[in-house]
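Q: Give me a model of this one.
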Amino acid sequence: MIARVLSIAGTDPTGGAGLQADVKSIAAAGGYGMGVVTSLVVQNTRGVQQVHTPDPDFLEAQLRAVSDDVIIDAVKVGMIADQASAAVVVNWLRNLPSNISVVVDPVMVASSGQALADSVSADLLTCATVLTPNVDELAALVGKPAASSRAELIAQAQVLAEKTGALVVAKGGHLADDDRGNTLVNATGELAHAASWFVDTTASHGTGCSLSSALATRLGLGESPQVALEWATSWAHEALQYGEAQAVGTGNGPIDHFHRLRRQAKSGLQNPAVPDKRNRHQPVVKASGEHTRELWEYAGESLDRFGSDGFISALMQGTLSGSQFTFYIEQDDYYLNIYAAVLARLAAAAQSAEERSFWAESVTGCIAVEQGMHAQWNLDPSTVHPSPATLAYTDFLRAETGSDYVVAVAAVLPCFWLYAQLAAFVPDAIPEDHPYKDWVEAYRDEAFQASTARAVQIAEGLLAAASDHQRAAAQQAFWRACQLEADFFAQALLLDTL
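A: Down below sits the predicted model:
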């Protein structure tokens, strides 16, 4: 399904805010974007210079041109410059079917701080399914000073919800908290919170417009307000993270509306048959000699995918959604069950008593981790179904460990070595309210790093004594396993594909 979403808003010639940003956001969120112009705004990343508002009759003609021809699934209302224009929009909205979601972003001031509209119609607010004011706009609408805490912000949002009958998104972008996320509020209080950690950026132009348009689109797709807000908040956070890289304008630049789609498209590409030997990542667990140093070079491509725009980044920042995290631990539980069996094969094939003991102890460790997951997260293994990516990885390991012992060790090594490398991504300080704090801190486990060092040492010894043919096969198996390891982690972030 593609939601047909209409934006009613002012313009931005530089494309970062207003109608242009809305249409981009609608497309990024899975909709077909349409636009009715309320005002022509002369603005750029440095601010607003001029506003021209056409005659209300022209606004009405635009609205009718859309609704007379196109089925509409959701509406986003942004900047409306005057009461005459607001009256036209209100009259048109009241004639729409009642099942159409209407998200009103009561734009009063641009992100540059300059005024765009003198007032917001009270009648318009009562037409909304959801209202998305920022901190200052919310304060103005309830006649209070701007909130300085989340509790105060939610209290003001509750007042506005009582006055209008709409749901209100209390946006925390202007608060001083580490968590700048958004809270869904109704007349009785908080319904849901979508966390979003602070992004230090010079490119936040149009964030509010974009969030509300994405929210409207997800509602138009049939999602609940809670789920739609979680998706829109996560998407906007990623768009904020990468806005500066677009290098648009000399002021407060726009967010990157399509970063998520590019990331997801890249994750779906097939990797070339020949590995690219390059690795900019310094290993947390060092190589044991020339052969494992060469193996480490094959891990670079995969570790790049773990980086700034991957699953690990989202997990470390706490922006991973609850559904994505649950999916990940379910797949991890299935994987560990198979991995324990794979390690048992290595123990049976090992060429020394010390190696047999190491692999057997690793099996015990896998089982202990799996049991801990069952207890902590209330997993029921009978209800967990492996994804294609998980099956690809586990089937590969089963196949490789059924052949040459040297190649088999190389195939299982990335699960040790790349996982140990995740310690390099853990932030120095993890907020107490981080939703995955315990999980993230576990990546620093010194015992696992010691086990990884022993696995690397075993691989080094085996490769040193191996034939050229064995070493080439081991290198290929190691590289393939690295790619499958990266695919395994990446798949949780693909859950929101459309």
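
Q: from here on, contacts and neighbour counts on C-alpha atoms
A: Noted.

Q: for V42, helix, strand, or coil?
A: Secondary structure for V42, judged by DSSP: H, G, I helix; E, B strand; the rest coil, is strand.

Q: Quick check: nearest residue in space to it, chain neighbours excluded?
A: Spatially, and ignoring its direct neighbours in sequence, V42 is nearest to Q50 (4.9 Å; C-alpha to C-alpha, 6 or more residues apart in numbering).

Q: structure for this one too, so we can compare:
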Amino acid sequence: MGGGTVKNILSIAGSDPSGGAGIQADLKAIAANGGYGMCVITALTAQNTQGVSAVQAIDGHFVLAQLEAVSADVQIDAIKIGMLANTQVILAVNDWLDTVDAPVVLDPVMVATSGDRLLDDDAALDSLLDRASVITPNLLELASLLREPAATQWSEVLEQAQRLAAKHDALVLAKGGHLDGEVCPDALVSAQGVLAEFSNPRHHTKNTHGTGCTLSSALATIFASSQDWVSALEQAKAYLFRAIVAADELHVGSGHGPVNHFVDFFGTVDPMDQWWQQIQGLRDSIDNLEFINQLADGTLKAADFGYYLAQDALYLQRYAQVLAEASALAPDLEAQRFWAHSASEILEGELQLHRNYLVEGSANPSATTLNYVNHLSASKQSYAELIAAILPCYWLYQDIGKRLASANHEDHPYKQWLGTYASDEFDLATERAINMVRSAWQLADPGLRERMRLSFVRSAEHEVAFFDQARLNRVEFSTV
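A: Predicted coordinates for the structure are as follows:
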């Protein structure tokens, strides 16, 4: 029987001899997300990265025999269902589901990425859809299940997903990967509407074979541990994004190659580079802020700069404490000394710099400031999560400081402040902080790695709001 923290995940799907989709992709994704993978094969395919040339369905009675053998001996914590090929196999799986109690992620594999049909009777799926916890169709499959034309707009995809959810009393993962645009949206939809929506920048590569199999298997695996579909989807989607980004490292076939399922284990892509790429949209939004543009050209009003510095001074007092806490949690002497020295630098250096600009007086922390420091406090569950949350305060300031350095000159009203974050000393400190986080990531399991990434992204979001709060305060004050 299954036990401990590793969950037993059963994939019911077809085989892909080229290894990029089907059972082979499912087992890789399950393992990469910390599960123990099992499989029942429903069909054999003759396929490669260029397409499917033949399909041989497994006899329904033998499919049922496989299912019964597994469930008679092993506790099943979650089920992923993929390609089922024909009505006989669907009925066998349907009958067996009456005997087990586990969440079901149903990926209604009807058409391969190459365009080849993989199911001979769409209507036969209806009874199985009623048993699913989550249904994960692509855009074309979603339309086929509803007997409707394919959606061309994201709003239409969400509407179709809601109708399918209501029809089968299940959650539906709406996927926008086949739509045009530079962003790939996904949403978890119930009969009542959208529960959560996520998006990643589109990564341009032809190597996306097996993305649907990979996402649904990761979703089932993560949910088996978390018991939270929204959180599981966020983590599964992030895992798939990393696997797609690293897909070009593999050299499998001449057509649509597979994603890199084990990117977190032996991929050569630097996770810090991936994190930096994932916050590209946030970095772009910082560049468009009134505060940053006026800071660059020296036209930022003293009152706005003063408000920002007052809030930053309040933030830095708590930030220094967080750095000290990171030092206490650090696993080695080098890291302990680095974070402790950083805390000292905040108290003796940056806060003194702020005082040079600030007029006497007291300020209360804004809601933006409180939200940021509360996020840092909430990240103290582990050393790795905490330093991931700390990192944007180094990395984003270094990035901004370097890019604004060209605007700095002797008569710039904020010359000293700009120079601090464009200095060689701050570059070195930022690089050391990045290396500390990278080292912690390398020692972390997949779940902790994802929590680290989320802590980093959340802090980056708080940084954007922090830079914009002087403008918001001025707008709010003017309306009072």
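
Q: that older thread, counterpart of the residue nearest to V42 of the first structure in the second structure?
A: By TM-score structural alignment, Q50 of the first structure lines up with A54 in the second structure.

Q: my guess is that match meets N48, correct?
A: No: in this structure, A54 of the second structure is not within contact of N48 by C-alpha atoms under 8 Å, at 10.8 Å.

Q: Between those two, tell me which one has more neighbours.
A: Taking neighbours as other C-alpha atoms under 10 Å, A54 of the second structure and N48 compare with N48 leading, 21 against 11.

Q: Next up, the contacts around that one.
A: D16, P17, S18, G253 (C-alpha atoms under 8 Å, 6 or more residues apart in numbering).

Q: make it 7 Å
A: S18 (C-alpha atoms under 7 Å, 6 or more residues apart in numbering).

Q: which one in the first structure is aligned with A32 of the second structure?
A: The alignment partner of A32 of the second structure in the first structure, by TM-score structural alignment, is A28.

Q: quick one: its match and F258 touch, right?
A: Yes: applying C-alpha atoms under 7 Å, one finds A28 of the first structure in contact with F258, separated by 6.1 Å.

Q: What is the aligned counterpart of S204 of the first structure in the second structure?
A: Counting by TM-score structural alignment, S204 of the first structure corresponds to T208 in the second structure.

Q: count of neighbours near its match?
A: There are 24 residues near T208 of the second structure, going by other C-alpha under 10 Å.

Q: Who are the contact partners of it?
A: I244, H256, G257, P258, V259.

Q: distance of the residue nearest to V42 of the first structure from S85 of the first structure?
A: To S85 of the first structure, Q50 of the first structure is 18 Å away according to C-alpha to C-alpha, to the nearest Å.

Q: which of the contacts of T208 of the second structure tops the neighbour count?
A: The residue in the contacts of T208 of the second structure with the most neighbours, by other C-alpha under 10 Å, is V259 (30 neighbours).

Q: residues in contact with that residue?
A: N207, T208, H209, A243, I244, A247.

Q: what about 6 Å?
A: T208, A243, I244, A247 (C-alpha atoms under 6 Å, 6 or more residues apart in numbering).

Q: do G18 of the first structure as well
A: Counting by C-alpha under 6 Å, 6+ apart, G18 of the first structure touches A9, G10, T11, D12.

Q: aligned partner of it in the second structure?
A: Match for G18 of the first structure (TM-score structural alignment): G22.

Q: Show me the residue at the heart of the second structure, geometrically.
A: A238 (2.6 Å; C-alpha atoms, centre = their mean).

Q: how about the helices in the stretch 151-300 of the second structure?
A: Secondary structure of the stretch 151-300 of the second structure, counting by DSSP state H, counting those that start in this stretch: helices at 154-168, 211-226, 229-245, 263-266, 271-278, 280-287, 290-297.

Q: For V437 of the second structure, which three-state class applies?
A: Here V437 of the second structure is recorded as helix under three-state DSSP.

Q: Next, count neighbours for it.
A: When neighbours are counted by other C-alpha under 10 Å, V437 of the second structure comes out with 22.

Q: How much space separates it from D273 of the second structure?
A: For V437 of the second structure relative to D273 of the second structure (C-alpha to C-alpha), the value is 12 Å.

Q: ok now the top helix by length along the second structure, how far from the chain's centre?
A: When the second structure is parsed with DSSP state H, its longest helix is helix 446-479. Remark: helix 446-479 of the second structure is offset 17 Å from the chain centroid, using C-alpha atoms, centre = their mean, to the nearest Å.

Q: tell me the angle of that helix relative to helix 211-226?
A: Between helix 446-479 of the second structure and helix 211-226, the angle comes out at 90 degrees (axes from the mean of the first three to the mean of the last three C-alpha atoms, to 10 degrees).

Q: Show me what helix 446-479 of the second structure is packed up against.
A: helix 302-329, helix 383-404 (3 or more C-alpha pairs under 6 Å, 6 or more residues apart in numbering; DSSP states H and E).

Q: Let's see that with 8 Å instead.
A: Applying 3 or more C-alpha pairs under 8 Å, 6 or more residues apart in numbering; DSSP states H and E, one finds that helix 446-479 of the second structure makes contact with helix 271-278, helix 280-287, helix 290-297, helix 302-329, helix 367-378, helix 383-404, helix 424-443.

Q: Which positions within the third one qualify as buried?
A: This means helix 290-297 of the second structure. Residues F291, I292, L295, A296 are the ones in helix 290-297 of the second structure that count as buried (16 or more other C-alpha atoms under 10 Å).

Q: What range does that helix cover in the first structure?
A: Going by TM-score structural alignment, helix 290-297 of the second structure sits over no part of the first structure.

Q: Doesn't the residue nearest to V42 of the first structure lie inside a strand?
A: Yes: counting by three-state DSSP, Q50 of the first structure is part of a strand.
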